[in-house]
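Colleague: from the sequence below, what's the structure:
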Amino acid sequence: MDEIKKHSHVTVIAATNRFNATDSGLYSFDCKVYLDIPDSAGRLKILRILIQYTEIADTTKTLQSISAETHGYVGADLASSISKAVSLEIKEKMGTLVLQKDAIDGKVLNSLVVTKHNFLSALNQSNPSALRKTVVVVSTTTWGDIGGLDSVKRELQTLVQYAVEHSEKFLNL
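Modeller: The predicted structure is shown next:
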């Protein structure tokens, strides 16, 4: 990579979702651009681009709902989900289709409308890229499992558990 720097007419463009696993020689370039995981508004923009040629039922409402429900999804995840949603709609319509000579009539293809239900079913079959390495561990330990330290347990229960169970009392603080 050091040799490339000497030549002014060479541009290197690379993309990865595993930055720490890339060769350290790539870090020596002058400019690195980090793309964050899109927020709900970003996902909505991505969805609008991806569905340009797809008929969506109640488009605005459906896309807003899907963009809000897809935390951790990146463009590739959304594209895959749209593809799965379209496939699900086709499978639903297959019961009403009469196939002739392995071809689907253009009118039938034009009648396909992807619904929010199709999207939600597709999302249930996928995992967001940004959260794939996230593991949620839910402890089965109860207050009764913790021996002794009664005063400390009561204080923790008061400070944490009470605040969670009675959050409405803390809204005006």
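Colleague: CA atoms for contacts and neighbours, from now on please.
Modeller: Noted.
Colleague: so which residues make contact with stretch 72-88?
Modeller: With Cα atoms under 8 Å, 6 or more residues apart in numbering as the test, stretch 72-88 has contacts from 37-38, 43, 46-47, 50-51, 114, 118-119, 121-123, 126-131.
Colleague: one more, please, to line up against the first structure:
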Amino acid sequence: MDHFNQALATINPSSLRETIVEVPDVKWEDIGGLEEVKKSLQEMILFPMPGCGKTLLAKAVASECSANFISIKGPELLTMWFGESEANVREVFDKARASAPCVLFFDELDSIGTQRGSSHDGTGVGDRVMNQLLTEIDGVGVKKNVFFIGATNRPELLDDALLRPGRLDQLIFIPLPDLPSRLSILKALTRKTPLASDVPIEFIALKTEGFSGADLAELVQNASKAAVRDLINFERSQEVADGAPVEPAESGQVVGRKHFEEAFAQSRCSVSASDVLK
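Modeller: Sure thing, here's the model as predicted:
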């Protein structure tokens, strides 16, 4: 029997293979800032600024609960064929129940959860998909081993029935990171990055007001790429006499202040002032 138990741990049911089911390795400490949001996570809708870590938060919930994780983008479920969009919604929830305990994360929920009667396309497909979604959410409520999280940048478009008690009755706004949050995010992003001693993380956090988490990740990535380019150029041009070892700082193996300065020249805020006002 022990051998069968060991084999079961390595087998993924064939009905689940088309949908990626994973147990994420994302901990709370991997998410910089968002302390109040972390405390509030239950069955809910997240409505964040773009690039502010909604998917990472959902993965952290699954990881901390040792649950499986399924991530779906709403538009992926919509097709031109009659009845197929509703069937896709049913299939996703069936796979979540088969993978229980499971966190089911719906991104861009407004694409399938819009106000009924608002499409004006004459087909009624939006209303049917919405009704199917409500039915499946109510079915999830019977067994609490499937945890549903939705995310949208347009909460005002959602049907009121989605927000009733017992469904997605908790809305959590995820703002752009403030200074302490940006510092925490930068420390998380550079945890495995060899930084030179001249890199002023606090100053970088101060200089990146208005940056989202995704913007900060791009900044660190561009700085790392600049360091790699320096290393390649150094190895091509430098001839080390008598096989003398090259110091890491000299060879460009660490990310230094000048690399971040180069990265800043390529970086910009992806969230505009008008996006924040919305």
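Colleague: quick one: TM-score?
Modeller: After superposition, the two chains reach a TM-score of 0.60 (TM-score structural alignment, normalised by the length of the first structure), with 125 aligned residues with a Cα RMSD of 3.1 Å.
Colleague: now list the buried members of the contacts of stretch 72-88 of the first structure.
Modeller: For those, burial is judged from neighbour counts taken by 16 or more other Cα atoms under 10 Å, and it is met by 38, 43, 46-47, 114, 118-119, 122-123, 128-130.
Colleague: which one's the longest helix in the first structure?
Modeller: Criterion DSSP state H: the longest helix present in the first structure is helix 75-94.
Colleague: which residues of the second structure does that one align to?
Modeller: Under the alignment (TM-score structural alignment), helix 75-94 of the first structure falls on residues 213-232 in the second structure.
Colleague: which part of the first structure matches the host helix or strand of Lys187 of the second structure?
Modeller: Here Lys187 of the second structure, judged by DSSP states H and E, is contained in helix 179-189. Residues 40-50 of the first structure are the counterpart of helix 179-189 of the second structure, counting by TM-score structural alignment.
Colleague: try stretch 87-102 of the second structure
Modeller: Per the alignment by TM-score structural alignment, stretch 87-102 of the second structure matches no residues in the first structure.
Colleague: what's the angle from the longest helix of the first structure to helix 40-50?
Modeller: Between the axis of helix 75-94 of the first structure and that of helix 40-50 there is an angle of 50 degrees, by axes from the mean of the first three to the mean of the last three Cα atoms, to 10 degrees.
Colleague: just to revisit the earlier point, post-alignment, the match of helix 75-94 of the first structure versus the first structure, mean distance?
Modeller: With both structures laid over each other, stretch 213-232 of the second structure and its partner residues in the first structure are 1.0 Å apart on average (mean Cα distance after the TM-score superposition for the first structure).
Colleague: buried ones in that stretch, by neighbour count?
Modeller: Of the residues in stretch 213-232 of the second structure, those buried by neighbour count under the rule 16+ other Cα under 10 Å are 213, 215-228, 230-231.
Colleague: look up how far Leu162 of the second structure lies from Glu218 of the second structure.
Modeller: Taking Cα to Cα, to the nearest Å as the measure, Glu218 of the second structure falls 34 Å from Leu162 of the second structure.
Colleague: circling back: now, the most widely separated pair of the buried ones among the contacts of stretch 72-88 of the first structure?
Modeller: The two members of these with the most space between them (Cα to Cα) are Val114 and Ala130, at 25.5 Å.
Colleague: on that earlier part again, in terms of secondary structure, what does the helix holding Lys187 of the second structure contact?
Modeller: Packed against helix 179-189 of the second structure by the contact rule (3 or more Cα pairs under 8 Å, 6 or more residues apart in numbering; DSSP states H and E) you find helix 201-207, helix 213-237.
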